[in-house]
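structure for this input, please:
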Amino acid sequence: MPAAALKSKPLPTQSTAKRSVQLDLPCVPVAKRPLPAGRPREWYVTHNRRLKAMRLAIALLDSGVYMPNQARNEKIRSTAELIGVHPPSDTTCHMVRAFMRYNR
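You can find the predicted model right below:
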């Protein structure tokens, strides 16, 4: 057997766990599906409110607001304007803070 075949492979200089991630690429939106039919109206209202509150909570976290007490109604509403959604109600603002509290 040739001596070259018996040599051990050199160890990699970088770990394979460290991979470059490109964060500046725009997110690909998830395909929208129609909501299930036949539910009471209140279910749809609550569902859409949760989606909006989650979008706002994510936007606030991305902007550096990590604590629920930092997220006043004015801050949440200005963030809604930045991301292009209608200004949230007081109930939705409360839900945004609840999401932030839950995820701590």
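
from here on, just use CA atoms for contacts and neighbour counts.
Fine.

list of residues touching the host helix or strand of Ala98?
Assigned by DSSP states H and E, Ala98 belongs to helix 90-102. The contact list for helix 90-102 (CA atoms under 8 Å, 6 or more residues apart in numbering) reads 49-50, 52-54, 56-57, 66-69, 71, 73, 76.

here is the second sequence; please produce its structure so I can put it next to the first one:
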Amino acid sequence: MPAAAPQKPQPKPTQSTARRPVLLDLPYAPLERSPLPPGRDRGWYITHNRRLKAMRLAIALLDSGVYVPNQARDETIRSTALKIGVHPPSDTTCHMVRELMRYCR
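Prediction:
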């Protein structure tokens, strides 16, 4: 039997990062929500929901390439809120988003 010719190893396919989708390019699915604990005062619920919103916005900004709090101006945060489908945040929530980004550095 004739000997088979040695085969060259095939190069591994690579994916360019130039066209890799950013998370904001993908549709956000609504999260499954659980009920909040009863019996708290109204201020607790407001603060809790504000923190959740700020956390979602900070994650979306980080996914879109905004890593420094100085880059996250109020207009940037509000446009990101529209992209991910949440109501435009208040000035207080925008400040909280920047504080979260500072803490994550």
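
alignment lookup: Ala98 of structure 1 to structure 2.
Under the alignment (TM-score structural alignment), Ala98 of structure 1 pairs with Glu99 of structure 2.

that match - how many residues pack around it?
Counted with other CA atoms under 10 Å, residues neighbouring Glu99 of structure 2 total 14.

and it, how far from Pro30 of structure 2?
Distance, Glu99 of structure 2 to Pro30 of structure 2, using CA to CA, to the nearest Å: 25 Å.

what does Arg105 of structure 2 give?
27 Å.

again, but for Asp74 of structure 2
In terms of CA to CA, Asp74 of structure 2 sits 24 Å off from Pro30 of structure 2.

who has more neighbours out of those two?
Asp74 (18 against 8).

about what we covered before: the helix holding Ala98 of structure 1 against structure 2, how far on average?
Helix 90-102 of structure 1 differs from its equivalent in structure 2 by a mean of 0.2 Å after superposition (mean CA distance after the TM-score superposition for structure 1).

could you give the separation of that helix from the chain centroid?
The chain centre lies 15 Å from the centre of helix 90-102 of structure 1; the measure is CA atoms, centre = their mean, to the nearest Å.

center of structure 2 - which residue?
Ala60 (2.3 Å; CA atoms, centre = their mean).

is that one in contact with Ser79, as I believe?
No: counting by CA atoms under 8 Å, Ala60 of structure 2 stays clear of Ser79, with 10.9 Å between them.

what is the longest helix seen in structure 1 packed up against?
Longest helix in structure 1, counting residues (DSSP state H): helix 41-62. Using 3 or more CA pairs under 8 Å, 6 or more residues apart in numbering; DSSP states H and E as the contact test, the elements touching helix 41-62 of structure 1 are helix 73-83, helix 90-102.

that's all I had, so thanks and see you.
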